[in-house]
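In: generate coordinates for the sequence data below:
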Amino acid sequence: MERRNLLRAAVLGGSAAVFGGTLWRGAAYAAPAQPGTGPYGPLGSPDANGIRLPSGFTSRVIARSGQRVSGTSHTWHNAPDGGACFADGTGWIYVSNSEISSTGGAGAVKFSSSGTITGAYRILSNTNRNCAGGATPWNTWLSCEEVSLGYVYETDPWGTNAAIRRDAMGRFNHEAAAADPVRKVIYLTEDESNGRFYRFVPTTWGNLSSGTLQVMVAGSGTSGSFTWANVPDPDGSPTATRSQVSGSKSFNGGEGCHYANDTVWFTTKGDNRVWQLNLTSNTYELAYDDSLVNGTAPLTGVDNITGASSGDLFVAEDGGNMEICVITPDDVVASFLRIDGQSSSEITGPAFSPDGTRLYFSSQRGTTGSSSGGITYEVRGPFRA
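Out: The predicted structure follows:
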């Protein structure tokens, strides 16, 4: 799973996760990542926010559920979940879902070039358990409902245009989305114990109003080749989308999804795995599996995932010991940060600022263990390019 030189340009001049650089060039079916010394060194003592960070990194609280975002009149939503950053002139915007039934939606925080908060507002309201999602190359946020027969909503991070429900992207227990500008598709995960991995092929790239929903077809193993098949009834009724195509591959609890340079990674929480699809060869393999780790697995509760311009993958834990772990291009997995005193929560929404120097994420239930106790953080430091 060699990813050296995978990413060399991150979110510049636009805000979606569209990456350039040299192509993935490792041997197929390499061994999954193993524990080792990470690129940032050991974690230090908890800081004032209860976060253990490597030397040179600092944290600050951006927002708390039920409280006004500093310097604004906007009250931050409960249960903050999936997120992404969007370039905004010299500054940027961080969007965050709300995994609350019936009134979920999504909110946004706007930053100046110095990182000062300049605004906060709602971009989606009155939707259902908005869990994860993904950014598009045309600067919109896809907010996904994690319910049976859930929808995808396309939203405006600037809060100017009304959100649009994208029915053609299928109705199922949506989790995350990742845009692939090369093949002009959107990948989608499904949070079911027998969920599937999908892609949506728009009729016109940049317009999600119509298109074809497809599902991954492959064998039962952890590596091999795959193809795509059309889902006959994307509305999921009367037969669930995951049950419509014979030979479609089952995944145990699809979670985060990330695309870069002809590769898409996605996580499955039911078996603590990170899967890798090599899109030029149409092959798949394991990038990480905690059951295959030599010794103690540093990454458990595998959940949201994002990538840095260095090619490092950052994987957040739902449970585990409340860490974000890094998987390097050399297939080393190590702890990057840990939140102390919040064992009844989960880490959600990891996303880098456009310049790659700040990492945003949330503790969904904070110190209280309740959805009303969510905390959204920023970590700043010498992330490697």
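In: from here on, contacts and neighbour counts on C-alpha atoms
Out: OK.
In: helix, strand or coil for residue 270?
Out: When classified by DSSP: H, G, I helix; E, B strand; the rest coil, residue 270 comes out as coil.
In: element containing the residue in the chain sticking out farthest from the centre, please.
Out: Ranking residues of the chain by C-alpha distance from their mean position (Cα atoms, centre = their mean) puts residue 238 at the top, at 29.6 Å. Residue 238 is part of no helix or strand, with elements assigned from DSSP states H and E.
In: what's it in contact with, if anything?
Out: Contact analysis of residue 238 by Cα atoms under 8 Å, 6 or more residues apart in numbering lists nothing.
In: in which helix or strand does residue 13 reside?
Out: Residue 13 belongs to no helix or strand, assigned by DSSP H and E.
In: now the other sequence, so there's something to compare against:
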Amino acid sequence: MSRSSSARPGALAAPPGGRRATASAIRHTAADGPLWRAVLAAARPHSRNGPYGPLRAPDENGIAVPEGFTVRVIARSGYKTAGVVWHSAPDGGACFPDGDEWIYVSNSETSLLGGVTAIRFAPDGTARGAYRILSGTSFNGVGCATPWHTWLSGEAIPGGRIFECDPYGTAAAMPRLSMGRLTHSSLACDPDRRVVYLTEDEPDGCFYRFVPDEWGDLTSGTLEVLVTAPAGAGPIVWRRVPNPAGLIEPVRSQVPGARRFERPAGCHFADGVCRFVTADGLVWSYDAVHHRLEATSDAASLIPALVGDTGELFVAGDGMTIDVLTADGTAAPFLRVTGHDSSAITGLAFSPDGRHLYFSSQRGAAGPASGTGGVTYAVSGPFGRIGRG
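Out: Have a look, this model is predicted:
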């Protein structure tokens, strides 16, 4: 990716104008993680087979999908894909447009050999190249695509870093230490207020926001942590973290009165609200417009807001399944992986044209005992084009 002449040193410039999606009317999206599993668990089962009909018998890969859809393996951990060895424990992922082609990036949630790998796809959906965009990091689980088409990958370890990566493989990945060294759990961009929200994977984790000095450039800025008055009373305020890159005094201990949550995760921003789920079963909503924080145990009440006008939301469940969730609060099975009982579905993302859904079985059939069991798939078919069942 070529750098803008006005970009500051270390900044990753926005992609050229040609790097745009080729389809702009996609009526579905995909997500995985704790927040989405909580919402899916609260949904009502569909009265019939859902919008795409019943699942067929599992194919040669042990995957069941409705009629009209096909599944193919695009990468296996420890094996070469388009000339590059695919990483272990594939986790968070996203797709980035590049003219009539696109790129799928995938985190690696493993120690020391983590990082991010990218695969470039031709217009017909075939892989035509792969490359590493981040190496030498650990437990990269959390990820977030920025509005300027870079990928933020965070380490889920104490003192972990956020790296800003170039999906197009031109610029080197850059550590964003001003965003905080902590056990990163999830990230979400708020383009309206020009901030990035972060949650912390600790039993008593905090909720942060990073305010860059210049939107589109995460080189420098201010990290703030959410603070409440004693006993939870009073207004919500944000306070600056004095030393976000510090390791001697942990980031989470630098601001007295920082609000604590029970292992916050699953950060998502839409329509002025940032939501995240906690291990005690609550879904928290931070209203960034009115500076209010509310919690609910009724995740089903959030379905219309989360699905929104996308029409359909494809969500990874607790088992090896992907369900389709609609704004009316119903869910139906779309995909089931058999024989991967000790794995998890990760990295859901649609190609820009909406014709291909990517996901991984993080540990594969071998489970956690194998470091190279992960498998990444592409599901292709008539998404959003079938009448409701």
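In: re the thing from before, and the gap between the residue farthest from the centre of structure 1 and residue 193 of structure 1?
Out: Going from residue 238 of structure 1 to residue 193 of structure 1 by Cα to Cα, to the nearest Å gives 19 Å.
In: same deal with residue 97 of structure 1?
Out: Counting by Cα to Cα - residue 97 of structure 1 and residue 193 of structure 1 are separated by 22 Å.
In: the two: who's more crowded?
Out: residue 97 (33 against 15; other Cα atoms under 10 Å).
In: list the contacts of that one.
Out: 80-83, 104-107, 130-132, 143.
In: what's the answer for residue 207 of structure 2, then?
Out: Applying Cα under 8 Å, 6+ apart to residue 207 of structure 2 gives the contacts 197-200, 225-226, 259-261, 264.
In: which ones among these lie within strands?
Out: Within the contacts of residue 207 of structure 2, residues falling in strands by DSSP state E are 197-200, 225-226.
In: now, of those residues, which are buried?
Out: With burial judged by 16 or more other Cα atoms under 10 Å, the buried subset of these is 197-200, 225-226.
In: looking at those residues, spot the one nearest residue 293 of structure 2.
Out: residue 226 (10.0 Å; Cα to Cα).
In: contacting residues for that closest one?
Out: Residues near residue 226 of structure 2 by Cα under 8 Å, 6+ apart: 206-208, 236-239, 258-259.
In: redo that, cut-off 10 Å
Out: 206-209, 236-240, 255, 257-260 (Cα atoms under 10 Å, 6 or more residues apart in numbering).
In: name the nearest residue to it, sequence neighbours excluded.
Out: Counting by Cα to Cα, 6 or more residues apart in numbering, residue 226 of structure 2 lies nearest to residue 238, which is 4.7 Å off, once chain neighbours are set aside.
In: so where does that neighbour fall, helix or strand?
Out: Residue 238 of structure 2 is part of strand 237-240, with elements assigned from DSSP H and E.
In: mean offset of that strand relative to structure 1 (after superposition)
Out: Strand 237-240 of structure 2 differs from its equivalent in structure 1 by a mean of 3.0 Å after superposition (mean Cα distance after the TM-score superposition for structure 1).
In: what's the helix or strand that that strand is followed by aligned against in structure 1?
Out: With elements assigned by DSSP H and E, the helix or strand that comes after strand 237-240 of structure 2 is strand 265-270. Alignment of strand 265-270 of structure 2 against structure 1: residues 255-260, by TM-score structural alignment.
In: distance from that stretch to the middle of the chain?
Out: How far stretch 255-260 of structure 1 lies from its chain's middle: 6 Å, per Cα atoms, centre = their mean, to the nearest Å.
In: pull the most distant pair out of the ones in strands among the contacts of residue 207 of structure 2.
Out: Distance extremes for those: the farthest pair is 200 and 226 at 12.0 Å, using Cα to Cα.
In: report the set of residues contacting both of these two.
Out: Counting by Cα under 10 Å, 6+ apart, the common neighbours of residue 200 of structure 2 and residue 226 are 206-208, 260.
In: what helix or strand does the closest residue to residue 36 of structure 2 other than its chain neighbours sit in?
Out: The spatial neighbour of residue 36 of structure 2 that comes closest, neighbours along the chain excluded (Cα to Cα, 6+ apart), is residue 315 at 6.5 Å. Using DSSP H and E, residue 315 of structure 2 sits within strand 312-316.
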